[in-house]
Every structure is written in C-alpha cells, then in structure tokens.
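>>> structure, please.
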Amino acid sequence: MIFLKPKYKNLFLVLMVSFSSWSFSQNDKAERKILKAVDKYSESAIELIKKSVNINSGTMNFEGVQEVGGLFKKELDKLGFETKLTNGEAYGRAGHLIAKRKGRKGPKFLLIGHLDTVFELGSPLQEYTMQNDSIMKGPGVADMKGGDVIIILAMQALNDAGLLDEMSIEIVMTGDEEKSGRPLELSKKDLIDAAKRSDIALGFENGDNNPKTIVVSRRGSTDWVLKVTGNPAHSSQIFTEDIGVGAIYETSRILNEFYLQLAKENDLTFNPGFIIGGTTLKPDEDGTGGHAIGKTNVVSQETIVRGDLRAVSLNQLTKAKEIMKKIVSENYPKTKAELTFSSGGYPPLSLSEGNTKLLGYYNTVSEDLGFGAVTAVNPRNAGAADISFTSEYVEMAIDGLGLTGGGGDHTINESGNLNTVATQAKITAVLMYRLVNSKL
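Below is the predicted model:
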C-alpha cells in the first residue's frame, strides 16, 4: 500500500490525466531545448565516463572512491548544486557524494547512483577499452559510472533549458553499494534521509542491460549461516543409535529440503555459496574460505554453510525464513543444526501501484521521443540495489535508467553501449520536466 504525503495525495490522478493528454510535439520549446542540450553535452559526457572508469574505485579503495566523487562533484557544482563528500569512517567505507537543489514547484526527486565498483586494486581490469565505435569495456562502465554521468548529463540539459531552478532534486551517489558498510543504519542513513524528503526516486543502475526495460521491483537480499554438528566416531559406527548420521548427512538433508520446499516459489532464491565440513574446521574470519580436516573413515563432526536469500517482498522473505528454520529444526538422529540470518541486508523494492504508474509515464516519454516502448524487468533479472532503501518512503520509484546495452557485469568483460547515454539522459530530463509541470 502506498501512503501519499498530504501535499501530493492526488499525485497519481493528476499525473495520469496529464500524461494521457500530453502529446509530444516539436512545438514544445522546452522539450526541444532539453534534447538539443543533451546532444550538445553528450561528447563531453562520454569523456567523463572514460575518465571516471580509469580511476580505480573498488569499494575498499577509499582514496579512489573519493576521487571519483570529487570528479562528479565538480560537475554538479557548476550547475548550482549544494554538494558535499561525506566521511564514511563510522561504517568502514569511503563515504558518499550528496548534492541538493531546492526548486519552486513539483514533486521532490531523489536521483541515485554509486561511486564504487567491484573491481578492487588487484583486479586485472583497470582501464577502459573500446570494442568498437560504441561498445566500451571497462571496470564499472555499466555498474555504474555510466549511470552517474547520465544523471549529470540530464541535469546539464535541464539547466541549459532554463528548467533546473524549478526543481527540487537530491542526488545521492553512495560509496559502498557493492559492499555495504556496517552497520547499515549508518552507511545508508544519508540515502534513507533523502528518501524521507522525496516523492519520486529514480535509480541509474543498468537494470538487465536492456534499454527497452525498466526496473519497478527489485528483490531484497540477506545472508545466512548454517552450522551443523554431529557425533564423531569410526565410520563403521555411522547410522547406529549412539552415533547417528554425522554433520555432513544432516547438512545435505537440510539443503535438499530447502530445494524441495522452496525452489518453486516465484522470484525466491536461496543460494548456498560456501561449505566446509569434516572432523574439525578452520573457517577464515571474513567468511569467504577456510579449511576442513577429516578422513574417509571418520564420521563428520562439523559443517558450516554460508549463503544468501533473495525475495521480492517482505512477506515472501518472512515466509521463506520460517520454512527454512522449521527444516533446520527437524534433525537427523544425534545431530544439531543452527540457522542464523544477518541483521543487515538489502530490503526488497516491492512492486507498487506508484512504481507501475511511474513506469507508464517513463514509457510514454520514451515513445513520444521516438525511442520505443519500455517494459518492466523481471525481478529475477534485477539484483539488490540502493534504491530498495527508498521503498518504504517514496510514492514512486523506478530503477535501471543507467547506461545499458552491454553485459558481463561484475566480470572482466563488463561493457556498455555508449549510444544509450544520450537516449537515457533525454528520457530522464523530459520525464522530470513533465512531472514538475503537471498541475499538482
């Protein structure tokens, strides 16, 4: 259910009437100015993408994240935004870039990007290369420095068209989207506070790398740890009343039941990404590795499994957790199991009436500008992202407005189609212009 702020309680109705009666025309001077300005600044925007991609800003390279933030901050300063780079020491990260403008009318916008990438200083992918005249391969080109630059390009176009002063806009480019700082209450505070002040959130991730789709729903993500113990003994005693089945058999039972009972649930996934088991375990402190000691003739004493759980709504997430806990409690003989879920994690961006309507408005603009129809991304094809933290607070939200048309996200083959930079900026800027100039 969407709870509208009093000032905008008729937002859906007014915008629906406005958009249904708005037919794009070459005689609309403001929109022609926007399109012309995007074309004017597109070449410099692509150069900005290249420059930012060549700055390593892996999440844990704090200096690099701050450098990219400073690069984008300069561009927003030129447009009259009040900007700052925050300090992320309290949550173990580099901090965020925040930019604000107060306008005279219309809904309050929150535009979301992030400065960090998955490509740390040790990655083999450190600089961009052009695969042809339009496809750029590089660290973070799609996820999501291209999207950050699209935000800037759209702002430049609105400014050139004389429209930016009308708008209330907050831009938050986080420094820890790929590896969130802890606690989340601190690392996401600036983003959540901005969402509380906003009516409409636009995210500039790259969605499913298809410019014909937009994200209206994202699955949330949380981590889980399964620890199982059994009675160690000579293997000849397994299945006896005193010894039971051992930790590894119990672990296999649990994982198999997870699959049997939950695998057919739409849009739900639960992935055991790491497992060790044996007589004694030595897991690494960061939870990404470890050692197990055991022999084929010894019944296993311990196992540890780490995984994640992704759900499309809070109700689905709660239900899945309950089923998983029940499965874990029904132990094989002489074994014990404990399942814990992380206290943090990304909430889902639940499908809502507001998000669906905003997609409709975006689609209208895209078709009016000659770029064709845009449909919703299947949430199975959209991972967790920062926009999910706005779901509880804004009336409308969509994501996937960033640089698209490539692939290989989070790998050394990450790429994006530079031809989509201008297209996405044009749709974004015209959409914001139309939303502001509806009679709210």
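
>>> switch to C-alpha atoms for all contacts and neighbour counts from now on
Fine.

>>> remind me what the lengthiest helix in the chain packs against, helices and strands.
As assigned by DSSP state H, the longest helix anywhere in the chain is helix 29-53. Packing partners of helix 29-53 (3 or more Cα pairs under 8 Å, 6 or more residues apart in numbering; DSSP states H and E): helix 146-160, helix 419-436.

>>> second chain to compare with the first, below:
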Amino acid sequence: MSDPADRDSDGLVARALAAAQRRHAEMLPLLERWVRQNSFSDAIANVNAMGALLHEGFALDGLSVERIPGEGVGDHLVWRTPAWDRAPDARQMLIGHHDTVFPPGTFEVWEPKGDILRGPGVLDMKGGLVVIRTALAALADVGALTALPLAVVSVGDEEIGSRHSSAFVQGLARGAKAALVFEAGRADDVIITQRKGTGRVTVHATGKAAHAGNHHAEGVNAIWALARFVDRVQRLTDYDAGLTVNVGLIEGGSTANTVPAQASCTIDFRYLSAEAGQVAVHGFEAAAAEIGADTGAGIEVVGGIRRLPLQRTEASLALYRAYAAAARGAGLGDGECPLIGGGSDANTVSAVGVPAIDGLGPRGRGFHTHDEYIEISSLALRVEALVRYLLADAEA
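Below is the predicted model:
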C-alpha cells in the first residue's frame, strides 16, 4: 500500500505530520498536568477538575464542546467538529475516559526515566487523551480539522463500568461509521478487535439468627446457604466456552456464636456472546432459587450484564486494516490482538452496531497497578498514526 502522502497532491498529510512534530514538545508537560490531577472515579470533584483541564487542553479551532453532567459520577465531555452535523454517514468517534482507579494519596508520582514514564493514568488512559489532543491540534494547525466529521468523547466513569455515560455515548454513536478507542497500547502495538462482555452481580442471603449453643436448630445459616451458592456458580465457569465466573468479595455474620442471618458476595463474570451472558445470569438465578428452597434462606441476585462483548465483524476488520496501514506508516506494529478479557467503551459502542477498535493509546504496561508506565517515544508514533488514518480515511 502506498503512503497516503504520496497520493496527496497538496501535501496535506506531510504538512499535518510536520505540524504534529512541532507539537511534540507540548505532550509531556500537558500529560504531567493531567496525571498530577487525581481523578479517582469515586472522587467526583477530582474527576471534574480533570475534566476542566481537558476542556482547556482541547480548546482547538474547529471543536465545540459540551459537558454532560454526571449523576453520582464525574461529568463527561463531548467535542464535535462542524462536519459532524453535515456528514452523518461519515461520522467517526474518538473515545477516551478521564477517571482512574487510584484513590487520592495512594499513587501520586510523575517519574520519567529514559524512555519510561511511570505514573497514575499515564497508560490508562491520560496518555491516550494526549494522543487524541495532539493529533487534532496538528490537523487544526493545517486547517484540516473542521472538514472531518468527528466527535471526541471522554467519560468520567469508565473505570466503574460506564454505568451513567453508556446511554449518551450509545445515543451519540448510533449510525457512526467507526469508533477508535484510545485505551492502553499493548506490546508490539497490537490492535484490539475483540473483548469479552462483562457482568457483575451482588448476592444477598437472608437467614434467621439464633444462639449457636442453645437454639442452633432454630436458626437458618445465611453463610452456609451462600457458601453452597458460591460453590454452585463457580462451577458455571467454562474455559472452552469463554465463560468465567469469579466470586471476588464475600462477607457475613456478626459473631462466632450466632447463627448468621445475613451474608453477601459480589461476582464478576465474563463471556463471549450476549447469549452466554444470559446463560450465566439464568444460572445465578436458578442456583439462588434451588439453594434457597433447600436451606430456607432467601437468596436475592442483584445486577447482571454490564457490557456486551466487542465482537469481531467484517466491518470492524475493515476498520482494523485501515488503521493498521496508518500504524505501519508511522513505524508502529500492526498486528491483531488476541481476545481481551476486560471490557471498555469499545464494547459500549459496538453494542449499537458501530465498528470499533481499541488499544490505540501509547505502548506500556502495568495499568491498574503502581507500576503503570508508558514508553514515551510511542506517544509521537501514535499521534502520527492517528493523523495518517484520519486523512487517509477522508480521501477514501
């Protein structure tokens, strides 16, 4: 495949890449400001302070901004170009999030060492937001941004399942041509085309309290009932079918000499298809009914499917190939990532039929840990890949 610049008689791609190179020096100072602003999902004021920094950073010619107030979560931001309204059939979305998993005071470093930059959110995913911003700034510099039918979305609740933002993101996405998600870049720059669906349920067991010595037979042990439930639902895991069930939290009881009246657990489950997700939910409900009837405890299942799978389709494969060509042109790897177990907002937009790819942020490792880092050099490469992709797609 020829380089897009070779087909561009006006040299627009070359000029945009030169503009991006001039913007390189802005990236680390901008990223430092964003990383030093704590934005733990549950610290809503912090998430909104981070949103204010994004509002400032994305103040570019050709972008209008809208703030979507969060309900019990941080606010969300949407930027649109004028062409978004003029060319609905060619719309594309660039998606990120500005919340992180680190509570205030738990991981607050900015530690560059050579090509490695360690810090909270550098990979997941403030680095990806810097990539989007720098690429769009370069396109604005050469007058190309306004003609591209783009919407940029950054949500404030992705790390807690996009429980509030998913409805408006899906509403914005319906009918779009493509969505590119700038979550953490993987080793060898592989591009994500598949993610499992995710779900979560909380299970409450209600028994009957009694003195463990004098009136044991009169009690109904909620912990025992829940233990039987846990054993039953863990057995729903089927690795060959891609279904995993994990009881990750459990609590109950009050004292050792009291038959416990209350117990609860929280379950995370992952699956390959919407049908498999429903199979898991029905399995939880059936186990609750049967074990409740056998033990006399009431067992209530609350929750269910959170994100449907990001499934690999012909349309998403075409999107992958188009972006991969731009990645190769920038000197990045272009391979396809194996199935990913974790969900993202790529799942969110895929659920309404929008082709989506993911993992387009800077290369790094350790997200959700205190070892989170990026390779600094990959920032500029990801910017170049996005510029190349957007301009090549505009010409296609």
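
>>> re earlier: please identify the buried residues of the longest helix of the first structure?
Under the neighbour-count criterion of 16 or more other Cα atoms under 10 Å, helix 29-53 of the first structure has 30-31, 33-35, 37-42, 45-46, 48-50, 52-53 buried.

>>> the helix or strand that that helix is followed by vs the second structure, mean deviation?
For helix 29-53 of the first structure, the following helix or strand on the C-terminal side (DSSP states H and E) is helix 62-78. Following superposition, helix 62-78 of the first structure is found to deviate from the second structure by 2.7 Å on average (mean Cα distance after the TM-score superposition for the first structure).

>>> what's the angle between helix 62-78 of the first structure and helix 29-53?
160 degrees (axes from the mean of the first three to the mean of the last three Cα atoms, to 10 degrees).

>>> what residues in the second structure pair up with the helix or strand that comes right after helix 62-78 of the first structure?
Where DSSP H and E defines the elements, the next helix or strand beyond helix 62-78 of the first structure is strand 82-85. With TM-score structural alignment applied, strand 82-85 of the first structure matches the range 64-67 in the second structure.

>>> what are the buried residues along the matching stretch?
V65.

>>> need the contact partners of it.
H55, D75, H76, L77, V78, W79, R80, T81 (Cα atoms under 8 Å, 6 or more residues apart in numbering).

>>> switch to 7 Å and redo it
When contacts are defined by Cα atoms under 7 Å, 6 or more residues apart in numbering, stretch 64-67 of the second structure is touched by residues D75, H76, L77, V78, W79, R80, T81.

>>> check stretch 202-215 of the first structure too.
By Cα under 7 Å, 6+ apart, stretch 202-215 of the first structure touches 110-113, 142-144, 147-148, 373-377, 381-382, 387, 397-407.

>>> aligned partner of E178 of the first structure in the second structure?
By TM-score structural alignment, E178 of the first structure lines up with E159.

>>> ok, back up a step: chain center to the longest helix of the first structure: distance?
Mean-position distance between helix 29-53 of the first structure and its chain equals 25 Å (Cα atoms, centre = their mean, to the nearest Å).

>>> the contacts of stretch 202-215 of the first structure in strands, which ones?
In this view, the contacts of stretch 202-215 of the first structure that belong to strands under DSSP state E are L110, L111, I112, G113, T375, A376, A397, I398.

>>> follow-up on the earlier one: which of the contacts of stretch 202-215 of the first structure count as buried?
110-113, 142-144, 147-148, 373-377, 382, 387, 397-407.

>>> can you tell me how far L115 of the first structure is from G402 of the first structure?
13 Å (Cα to Cα, to the nearest Å).

>>> again with H234 of the first structure
Distance from H234 of the first structure to G402 of the first structure, by Cα to Cα: 58 Å.

>>> likewise for E330 of the first structure?
46 Å.

>>> which residues touch the spatially most central residue of the first structure?
Taking Cα atoms, centre = their mean, the centroid of the first structure lies closest to A385, which sits 1.4 Å from it. The contact partners of A385 of the first structure, by Cα under 7 Å, 6+ apart, come to none.

>>> how about the counterpart of G248 of the second structure in the first structure: what's its closest non-neighbour residue?
When the first structure is aligned by TM-score structural alignment, G248 of the second structure is paired with G273. The shortest distance from G273 of the first structure to any non-neighbouring residue, by Cα to Cα, 6 or more residues apart in numbering, is to G307 (5.1 Å).

>>> how close does the residue nearest to the centre of the first structure sit to L401 of the first structure?
13 Å.

>>> the residue nearest to the centre of the first structure matches what in the second structure?
Using TM-score structural alignment, A385 of the first structure sits opposite S344 in the second structure.

>>> how about F204 of the first structure?
If you follow F204 of the first structure across to the second structure using TM-score structural alignment, you land on F182.

>>> what are the ranges of the helices in the second structure?
12-36, 44-57, 83-86, 127-141, 165-173, 222-234, 274-295, 314-329, 345-350, 377-395.

>>> buried set for the last one?
Residues of helix 377-395 of the second structure classed as buried under the neighbour-count rule (16+ other Cα under 10 Å) are 378-393.

>>> angle of the one helix or strand S20 of the first structure maps to against helix 419-436?
Using DSSP H and E, S20 of the first structure sits within helix 11-21. Interaxial angle, helix 11-21 of the first structure versus helix 419-436 (the same axes, to 10 degrees): 110 degrees.

>>> residue in the second structure matching L110 of the first structure?
L110 of the first structure maps onto M93 in the second structure, by TM-score structural alignment.

>>> mind checking how far its match is from F182 of the second structure?
Relative to F182 of the second structure, and taking Cα to Cα, M93 of the second structure is found at 11 Å.
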